[in-house]
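here are the coordinates; sequence isn't available:
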């Protein structure tokens, strides 16, 4: 397996997305594996730490798995005043 010059940037952006979306390696790996990913969970962890290289297709599957998980999460938003009606200091009354 040769080294792809884009791999470090792809890995870094995947790590950034995982952190921003609060996705664990276990969550990522489970989705990736369900999409026919062939690397084990420890291999994915090692890849994310920059310890091993993965083939392009496996890296792309990891990116797709991450993007799917992100798409399923509810978006963050700041509520307007009319959305706050009935809300106490902690949450809905």
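Yes, it's here. For clarity, every value in this text was computed on a predicted model and none was experimentally measured.

CA atoms for contacts and neighbours, from now on please.
Noted.

what's whichever helix or strand residue 71 is part of packed up against?
Element membership of residue 71 [criterion: DSSP states H and E] is helix 56-72. Packing partners of helix 56-72 (3 or more CA pairs under 8 Å, 6 or more residues apart in numbering; DSSP states H and E): helix 7-21, helix 25-34.

check which element follows the shortest one along the chain.
What it means is helix 25-34. Helices and strands here follow DSSP H and E; after helix 25-34, the next one along the chain is helix 41-48.

try this one side by side with the last:
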């Protein structure tokens, strides 16, 4: 489940056309505490993240909000 979520998050991230820095700043603003390089590695499929951080990215990081703005499906999912 976590691996498939990460793949979907990577695709969603690419579709949003956001810079990693922008995504990290939004994640950080909503309480995320991982370094930018960790978020970069996760969004590019290079390392896993704890469920809480994945959910923060999917919920408030703008991936789903940005996808809505672009009229694209919500690929960023939540993990229990």
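Structure received. Just so it is clear, the structure is predicted and the values come from calculations on it, not from any experiment.

TM-score for these two?
Here the TM-score for the pair of chains, by TM-score structural alignment, normalised by the length of structure 2, is 0.72; 69 aligned residues with a CA RMSD of 1.8 Å.

including distance to residue 54 of structure 1 and mean neighbour count, could the helices and strands packed on helix 56-72 of structure 1 go into JSON lines?
Below are the helices and strands packed on helix 56-72 of structure 1 laid out as JSON lines (distance: least, CA to CA, whole Å; neighbours: other CA atoms under 10 Å):
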{"stretch": "helix 7-21", "distance to residue 54 of structure 1": "8", "mean neighbour count": "15"}
{"stretch": "helix 25-34", "distance to residue 54 of structure 1": "13", "mean neighbour count": "18"}
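
so which of those helices is nearest residue 50 of structure 1?
For those, the distance to residue 50 of structure 1 is smallest for helix 7-21, at 7.7 Å, taking CA to CA.

where does that closest one end up in structure 2?
Mapped onto structure 2 using TM-score structural alignment, helix 7-21 of structure 1 spans residues 2-16.

repeat for stretch 37-54 of structure 1
Using TM-score structural alignment, stretch 37-54 of structure 1 pairs with 32-49 in structure 2.

quick one: distance of that stretch to the chain centre.
Distance of stretch 32-49 of structure 2 from the chain centroid (CA atoms, centre = their mean, to the nearest Å) equals 9 Å.

start and end of that stretch, how far apart?
11 Å (CA to CA, to the nearest Å).

for stretch 23-43 of structure 1, same thing?
Start-to-end, stretch 23-43 of structure 1 (CA to CA) is 17 Å.

who touches it?
Here stretch 23-43 of structure 1 makes contact (CA atoms under 8 Å, 6 or more residues apart in numbering) with 18, 44, 45, 52, 58, 61, 62, 64, 65, 66, 69.

the fifth one: how many residues sit nearby?
Spelled out, that is residue 58 of structure 1. When neighbours are counted by other CA atoms under 10 Å, residue 58 of structure 1 registers 18.

and it, what does it touch?
Contacts of residue 58 of structure 1 by CA under 8 Å, 6+ apart are 37, 38, 39.
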